[in-house]
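[1] What follows is a predicted structure for the sequence shown.
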Amino acid sequence: MRKIRLFIASSLDGYIARTSGEVDWLFTDQDYGYNEFSTQIDTVLMGSKTYYQVLTFGEYPYKDKKGFVFSKTVQVERDNNVEFVKENWKDFIHALRQSSGHDIWLVGGAQTIHYFMKYGFVDELILSIHPILLRNGIPLIVNDPSLETALELKDVKTYDSGLLQVSYDLKKI
């Protein structure tokens, strides 16, 4: 079965983006393991807000990956980059995990992460914690007490920039 891996960055106080969706505070001085991670996945998953935010960064960065966007409101079936998943999300995710291929990257955003966490679809969390306090923004984890999840530490990496990257397996409870 293919793993779903959440590889994401947050501020020290737990935000993945400013309220506007901007991520201008992210370090870009090195790849922080992204290139190695990218070779291990062949599929990207994200919500529609994240997808449309990614499109504002310039050329779509995941052209060599199969892409799916989860949205209940987008009316099209696909565009040049991705297919849109509008319903039967659980069935789609189960089928995708059973299909052949490499691991799957859950890119974001917060609502999509919440859904995947709620239904136990995330197998691994790789979190790059940037040494900044945003004090406001889009939280990594939506405040939902039903999302209590046990984590098993796999790895910790520190960088001279102050970035801390922690990797966890999510335990099935």
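    Cool, the structure landed. Residues are numbered from 1 along each chain as shown.

[2] can we go C-alpha only for contacts and neighbour counts from here?
    OK.

[3] Can you tell me the centre-most residue of this structure?
    residue 107 (2.6 Å; CA atoms, centre = their mean).

[4] Which residues are in contact with that one?
    Residues counted as contacts of residue 107 (CA atoms under 8 Å, 6 or more residues apart in numbering) are 6, 7, 8, 44, 45, 46.

[5] Presented hereafter is structure B, for comparison with structure A:
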Amino acid sequence: MRSLRYNVAVSLDGYIAPHDGSTDWITPDPSIDFDALWAEFDTFIMGRKSYEDIKGTEVEERLLRHPASNVLIVSKTLIPEENPGVTIVSGDFLFAIRRQKEKEGSDLWLFGGGELFGACLDAGLVDTAEVAIMPTLLRGGVKLSTETGDGGSRAGQKLELQRVEKLEGSGILMCVYQVVYPAS
């Protein structure tokens, strides 16, 4: 089964984006091999807000030209005809993600955001949280993970550190955590 990997940049104080959705706070580091990273995935999953934040940017362009790209956007309001090149999932998105995990192929990149990550985490779908901790304090914005609002949030979700790497040039910490779910 393919892995669902939440791969995200986060500020030291736990935010994945400021309120305006900008990305200029993310510290660049030329040692990061983005081509190699993107090659590990063939499916990209994100919420509507994250998608709207990247629309018209180089990131959206890269997603749409990825050779094996399957882009799923979780949204109840986006209109499929107005968003070519992506699949809008307006119904049971957890079911749709489970189905994607069962298919043959590369891993799935849970691209964002905090609400979608929280819902997928509560459903037991996230395999790893791969966070690039930026040496930046945003002091507000979109949290790394949010409560789902349905009372099903798992407080104290356990993670097991798999590896950590400090990027010397930028001070970014690249951390990979395995999500540890309680035995059922």
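    All right, it came through fine. Because the structure is predicted, anything quoted here is derived from the model rather than measured.

[6] Can you calculate the TM-score here?
    The TM-score (TM-score structural alignment, normalised by the length of structure 1) is 0.91; 173 aligned residues with a CA RMSD of 1.8 Å.

[7] hmm, back to that, buried ones among the contacts of residue 107 of structure 1?
    Applying 16 or more other CA atoms under 10 Å to these, the neighbour count classes 6, 7, 8, 44, 45, 46 as buried.

[8] out of those, which are inside strands?
    Using DSSP state E, 6, 7, 8, 44, 45, 46 are the members of these that sit in strands.

[9] How about the secondary structure of the nearest residue to the third one once chain neighbours are set aside?
    Nearest-residue entry for residue 8 of structure 1: residue 127, 5.3 Å, with adjacent residues in sequence omitted and distances by CA to CA, 6 or more residues apart in numbering. Put simply, residue 127 of structure 1 is strand when judged by DSSP: H, G, I helix; E, B strand; the rest coil.

[10] can you tell me which residue in structure 2 aligns to residue 127 of structure 1?
    When structure 2 is aligned by TM-score structural alignment, residue 127 of structure 1 is paired with residue 131.

[11] mind listing what that match touches?
    6, 7, 8, 9, 10, 173, 174, 175, 176.

[12] Residue 1 of structure 1 too?
    97, 98, 99.

[13] Whichever of these end up buried, select them in PyMOL.
    Remark: buried members of the contacts of residue 1 of structure 1, expressed as a PyMOL selection using 16+ other CA under 10 Å:
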select buried, resi 97
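
[14] right, and out of the contacts of residue 1 of structure 1, which lies closest to residue 144 of structure 1?
    Nearest to residue 144 of structure 1 among those: residue 97, at 25.3 Å, using CA to CA.
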